[in-house]
Each structure stands twice: as C-alpha cells, then as structure tokens.
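In: Generate coordinates for the sequence data below:
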Amino acid sequence: MTSFIDLVKVRSSIRTYKDTQVERDKIITILEAGRIAPTAANKQPNTFMVLQNEHLHYLNDVCQSHGAPLAIIICADKNIAWTRPFDHHQMIDIDATIATDHMMLAAEDLGLSSCWITYFDPQKLIKNFNIPDHIIPVNILVIGYATEKHSRNHQQIRKPLQDCITFPSDFII
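Out: From the prediction side, this is the model:
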C-alpha cells in the first residue's frame, strides 16, 4: 500500500486515456470516497452525476473531457448547503471541492488517473443534463486508465514548503 503522501505526490492531471471502461466496483469506491467527504455542518449537499458511454457526448459540448471513459459531475444543493452566519457565505464550492479531491485520490489509489475540470460552461451543462435550479455544478472529474505517464515532479514545479507557511509572529499588524 502506498503512503498517503506518496499518493499525493505521484498524482497529476492526465489528459489522454485508454478506451477502457472503468470497472463498476472501482466507480462505487470512488463515489463512496466522495460520499464520506466532510461537509460544512455535516449538511451533505453533494450529489454526483456519473457519465459513461453516450452521455459523454453531451459533456463534450461543454468542456474538454480528454477522451476519458468516465466523468463525474460534482454538484451541490444550494437549498441544503450550510451558510456561515457572519458573512452569509455558502459552502457549496468548498463541500463539492473536498468531495472531488477525495474521489480524485481514490481513483489514483485504484490505479486510475483523472483530470479535475472547472473550465466548463455551467449554463450548457445545466441545459444538457436537465439539472434543476437548486443544484449547482461545481467540478467535473474525468477518470480513466492513462495512456501517458505521470509527469509531476513536486521538487521542480511546486513552491518549497517554507514559502507556503506563515506564523502569527510573521504578520505585521
């Protein structure tokens, strides 16, 4: 079993996939990872639309699915999501994003690759899949077996850890 930090370090966005269907048991495991993701105030507003086969055609009209055989549209119900009372900020994006991250890492752990997509036309997506007004599409996760190798080298493309950390004493008041 790969350690969590090694899993996170090896994962990268893949944009070319084999024409091989993702097995049902793996899809269920990925969806379970999203289902159990934490949500603000445990409201659990997330819903996952699973697309395969002919349904992917309608997705290609709104974003680049990179030929993946599986896509999951991660949505959140704005009627359920928790709202912070101080500034009335609703946690839809945060809840859906945590679920997306869980599913992305579950896919990687299962030997699959993925690409997290936020560059999509939400109005076309809503129309193409008849999504109700209270359901907000937040992310799309395309998943499949990669035809390319992971190329991420965290030492070269990520800021060093010391550039990401601040302590209260570092802030100037």
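In: use CA for all of it now, contacts and neighbours both
Out: OK.
In: ranges for the strands of this structure?
Out: 46-52, 70-77, 113-117, 135-144 (DSSP state E).
In: Now render those strands as JSON lines, adding distance to Asn153 and mean neighbour count.
Out: As requested, those are exported to JSON lines (distance: least, C-alpha to C-alpha, whole Å; neighbours: other C-alpha atoms under 10 Å):
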{"stretch": "strand 46-52", "distance to Asn153": "31", "mean neighbour count": "19"}
{"stretch": "strand 70-77", "distance to Asn153": "26", "mean neighbour count": "23"}
{"stretch": "strand 113-117", "distance to Asn153": "16", "mean neighbour count": "23"}
{"stretch": "strand 135-144", "distance to Asn153": "21", "mean neighbour count": "24"}
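In: what about the longest helix in this protein?
Out: helix 92-109 (DSSP state H).
In: Figure out how far it is from the centre of its chain.
Out: Computed by C-alpha atoms, centre = their mean, to the nearest Å, the chain-centroid distance of helix 92-109 equals 4 Å.
In: Next: stretch 126-134.
Out: Offset of stretch 126-134 from its chain centre (C-alpha atoms, centre = their mean): 19 Å.
In: Please enumerate residues in contact with that stretch?
Out: Contacts with stretch 126-134, where a contact means C-alpha atoms under 8 Å, 6 or more residues apart in numbering, come from 58-59, 77-79, 125, 137.
In: Among the strands of the chain, which comes closest to Met104?
Out: With C-alpha to C-alpha, the closest approach to Met104 among the strands of the chain belongs to strand 113-117: 6.4 Å.
In: Let's compare: structure for the following, please.
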Amino acid sequence: MNFQQLVTERFSVRSFKPAMVPDVLLHQVLEAGRLAPSACNNQPWAFVVIDAPEVLAKIHAAYPREWFAKTRQVIAVCGNHDQSWRRSYDGKDHCDIDVAIAVDHMTLMAADLGLGTCWVCHFNAQLVHDALSLPAAWEAMVLLPIGYPDVDGQPVKKRKPFDEVVFRNSFK
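Out: Down below sits the predicted model:
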C-alpha cells in the first residue's frame, strides 16, 4: 500500500489471532526499527522478541490487562541512556525520541505486512527489566505486542482537526 494509505489505516490492535508471526516477517519489522534514524546515529536501542511462554507470563504480569494477557508475541524495545546523544545547550537526552522513532518504523512496517501492533508504555518497567535480564544501563521503554489482527473493520481514529495542530511562523 502507499504511504498515505498506510498512515491513514494503521491502528492500535488489541485483539490478535492465535497464529504466530513467522520469523521472516518478524525480521522485516525488526529491520525497520534497526534502520530508523537516531540522533547522531547513536542507535541507543535493542529489541527483545518475547515468545517463550514462561517469559511471556512475566511480561504479561507487568501489564495486567485482559487483552494483553492473550498476546503470544511481544517485542520489548529497550533504550540505553548512556549511549544516546545529548543536546549540548541543555543536556536533553534523546534516547526516548530515538526509541519512539524506531517503534514507529516497526508499527508501520507491521501494518504494511498485514500485522497489528499496539504501543504499550504503561507497564511495570522493573518487572520487565528483571524478566529479560537487562543490563543495568538498559531500560524497557515500549512493549509492542505483534500478531495478526482479530478485529472486524478498522476503528474510527479520533484525531484533532488539522487547524488545531498546525501553525505557521508562530504558535497562534
């Protein structure tokens, strides 16, 4: 599909079919994240594919929602603040921004492949850190369940009107 159609039709999926995503498709999604731009090309990210039932159980416990507990594959997107670029004027750390760009690339690739995803950021990060045996410098930032959508039709996206979010030359 073309890019305009892709960004218009992509939506957060919270119901997945039981079929596992084949590794060849997972690889394409992960490669899209790997190729994402980052500040000064530091690439302060790592992607952990979670599909082992014992590890998934721990990840599900970190975000105890009924729909999430049914997911069979999750990508934990992790960032390392020690590796990220910092703006010299004020020290702003760009790790979160870089990780968000990578996740966005992955969600768009997944949608282009007929897969669904849903950004999950409200979870117990310490439980995920421990479950994945992440090194101390690494932070689990996004849990990205992935699979084949099990939904009828696309939900209506609620978006602010163009004129409420786009300005020219000043914020007025």
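In: Mind checking the TM-score on these two?
Out: Scored against TM-score structural alignment, normalised by the length of structure 2, the superposed chains reach a TM-score of 0.92; 168 aligned residues with a C-alpha RMSD of 1.4 Å.
In: before we move on, the earlier item: could you provide the strands of structure 1 in JSON lines, with additional columns for distance to Gly34 of structure 1?
Out: Below are the strands of structure 1 laid out as JSON lines (distance: least, C-alpha to C-alpha, whole Å):
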{"stretch": "strand 46-52", "distance to Gly34 of structure 1": "8"}
{"stretch": "strand 70-77", "distance to Gly34 of structure 1": "9"}
{"stretch": "strand 113-117", "distance to Gly34 of structure 1": "14"}
{"stretch": "strand 135-144", "distance to Gly34 of structure 1": "11"}
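In: Off-centre distance for stretch 88-104 of structure 1?
Out: With C-alpha atoms, centre = their mean, you get 9 Å for stretch 88-104 of structure 1.
In: For the residue nearest to the spatial centre of structure 1, give me its contacts.
Out: Compute the mean C-alpha point of structure 1, and by C-alpha atoms, centre = their mean the closest residue is Thr100, 2.8 Å away. Thr100 of structure 1 is in contact with 34, 74, 116, 139, 141, counting by C-alpha under 8 Å, 6+ apart.
In: Repeat that for Leu143 of structure 2.
Out: Neighbour list for Leu143 of structure 2: 74-77, 119-121 [criterion: C-alpha under 8 Å, 6+ apart].
In: Now with 6 Å, please.
Out: When contacts are counted by C-alpha atoms under 6 Å, 6 or more residues apart in numbering, Leu143 of structure 2 touches 75-76, 120.
In: I'd guessed Lys92 of structure 2 sits against His81; true?
Out: No: with contacts counted by C-alpha atoms under 6 Å, Lys92 of structure 2 stays clear of His81, the gap being 10.8 Å.
In: Of the two, which one has the most company?
Out: His81 (17 against 11; other C-alpha atoms under 10 Å).
In: how about stretch 133-140 of structure 1, aligned to which bit of structure 2?
Out: Under TM-score structural alignment, stretch 133-140 of structure 1 corresponds to residues 136-143 of structure 2.
In: Relative to the whole chain's centre, how far out is the matching stretch?
Out: Its chain's average C-alpha position is 12 Å from that of stretch 136-143 of structure 2, according to C-alpha atoms, centre = their mean.
In: now stretch 161-170 of structure 2
Out: 27 Å.
In: which parts of that stretch are buried?
Out: By neighbour count on 16 or more other C-alpha atoms under 10 Å, the buried set for stretch 161-170 of structure 2 is empty.
In: same thing with stretch 92-109 of structure 2?
Out: Buried residues in stretch 92-109 of structure 2 (16+ other C-alpha under 10 Å): 93-96, 98-109.
In: Just the closest of those to Lys17 of structure 2, please.
Out: Thr107 (17.3 Å).
In: what's the counterpart of that closest one in structure 1?
Out: Thr107 of structure 2 maps onto Met104 in structure 1, by TM-score structural alignment.
In: which one is its match nearest to, not counting chain neighbours?
Out: With C-alpha to C-alpha, 6 or more residues apart in numbering as the measure, Ser114 is the residue that lies nearest to Met104 of structure 1, at 6.4 Å, once sequence neighbours are left out.
In: can you map out the helices along structure 2?
Out: Per DSSP H, structure 2 carries helices over the ranges 3-9, 23-34, 53-62, 66-69, 95-112, 125-131, 162-165.
In: any chance of those helices in TSV, plus distance to Gly153 of structure 2?
Out: What follows is the helices of structure 2, written out as TSV (distance: least, C-alpha to C-alpha, whole Å):
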stretch	distance to Gly153 of structure 2
helix 3-9	10
helix 23-34	22
helix 53-62	26
helix 66-69	18
helix 95-112	14
helix 125-131	32
helix 162-165	25
